[in-house]
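Colleague: 3D, please:
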Amino acid sequence: MTRSPYELTTPSAVLARLHPRLRTYFGAVPVGHVGRGAVDGREARVAVRAHRTFRFRTGSRTMVDAITAEPHGLVDHLGRRGRVSALLRAEVDADGPDAGALRLVSTRVTVRVLGRARSLPAIAAPRVTLVERFDDDADVQRVSLRLSAPLIGTLYRYEGTFRYRIEPDTGQGTP
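Modeller: Okay, the predicted model is just below:
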């Protein structure tokens, strides 16, 4: 079984503080099964690829991203072509209201323009804060995302729930 990008870039002491159900979600998916983790065949690196569909009154929109383990840490490549990337710092509180939840905070944002990656200066770079927690009472995973800009404030905020499971790969579509 291949280790997940989270396992490859985050100290084991930090991951050990995760809620047990989140350890499954942020861990590797066993061979022959599907979940949220997979190997990115295009670049032969471990990646968690996601297609999230949001349903609004005006229609549906799908967000695509891939989280990879890079030499400098955990990186989220946004969009189908990954032109915007965010280097992420992973944190897990041992106690308090967020005990066992994973918090990902962007520390650098890079944009690919004309085949070259350019880091945005801190004064202009948006900041992403994502919190994933497990709600035992409702038996769901809760996600909260906030995108903010240094001089403007909150640009986008999302909160939602979902259920995650690992299933045998039947070959009936993508994970």
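Colleague: Going by C-alpha atoms from here, please, whenever you check contacts or count neighbours.
Modeller: Noted.
Colleague: Show me what the longest helix along the chain is packed up against.
Modeller: Taking DSSP state H as the assignment, the helix of the chain that covers the most residues is helix 20-26. Judged by 3 or more CA pairs under 8 Å, 6 or more residues apart in numbering; DSSP states H and E, helix 20-26 is in contact with strand 127-135.
Colleague: in the strand it packs on, what's buried?
Modeller: 127-134 (16 or more other CA atoms under 10 Å).
Colleague: One more, please, to line up against the first structure:
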Amino acid sequence: MAVRELDLPGGTWVMRDDVVRSPAGGVTDRLGSPAILAATFDVAVVGDALELTSRTLGLALGPLRLRVPRVVSPTVRLQESFDAASGRQRVDLTVVHPLLGRLYGYNGLFTYRIEKEPA
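Modeller: Next up is the predicted model:
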């Protein structure tokens, strides 16, 4: 489970997600609270970086669970590694739609901490 707080010009944006091992291999990242988006990723280590590439995307609309057809499903690619020069993690993420091209992307450095959940 993770909570990410991004300080943006319009204020702080909070993203909650949890990652679980997928029965079909890889990992599934469920976004939101309650989860409304789930992406299953193939996982690889390339050089000194962790790479995640989405293979399926699903939406939860109330009790309905819908898998987005691959022909219209964007591919999410994430690469994360340690940046020794800054002592922080480096991330590079892109979201590419098969028909529309690149929809979104970001890259940069970040720090994180592990906290215990309140009792």
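Colleague: The host helix or strand of Arg16 of the second structure: which residues count as buried?
Modeller: If you go by DSSP states H and E, Arg16 of the second structure is part of strand 11-21. Buried residues in strand 11-21 of the second structure, counted by 16+ other CA under 10 Å: Asp17.
Colleague: Give me the mean deviation of that strand from the first structure.
Modeller: Here strand 11-21 of the second structure, set against the first structure after superposition, deviates by a mean of 1.2 Å using mean CA distance after the TM-score superposition for the first structure.
Colleague: Please enumerate the helices of the first structure.
Modeller: Under the criterion DSSP H, the first structure contains helices at 5-9, 12-15, 20-26.
Colleague: still on that earlier bit, now the strand holding Arg16 of the second structure, how far from the centre of its chain.
Modeller: When distances are taken as CA atoms, centre = their mean, to the nearest Å, strand 11-21 of the second structure is centred 8 Å away from the chain's centroid.
Colleague: thinking again about what came up before, start and end residues in the second structure for the longest helix of the first structure, please.
Modeller: Alignment note (TM-score structural alignment): helix 20-26 of the first structure is unmatched in the second structure.
Colleague: residues in contact with the nearest residue to Leu22 of the first structure once chain neighbours are set aside?
Modeller: Spatial nearest neighbour of Leu22 of the first structure, chain neighbours left out: Phe134 (6.7 Å); criterion: CA to CA, 6 or more residues apart in numbering. Neighbour list for Phe134 of the first structure: 19, 21-22, 101, 140-142 [criterion: CA atoms under 8 Å, 6 or more residues apart in numbering].
Colleague: if you set the cut-off to 7 Å instead, what comes out?
Modeller: 19, 21-22, 140-142 (CA atoms under 7 Å, 6 or more residues apart in numbering).
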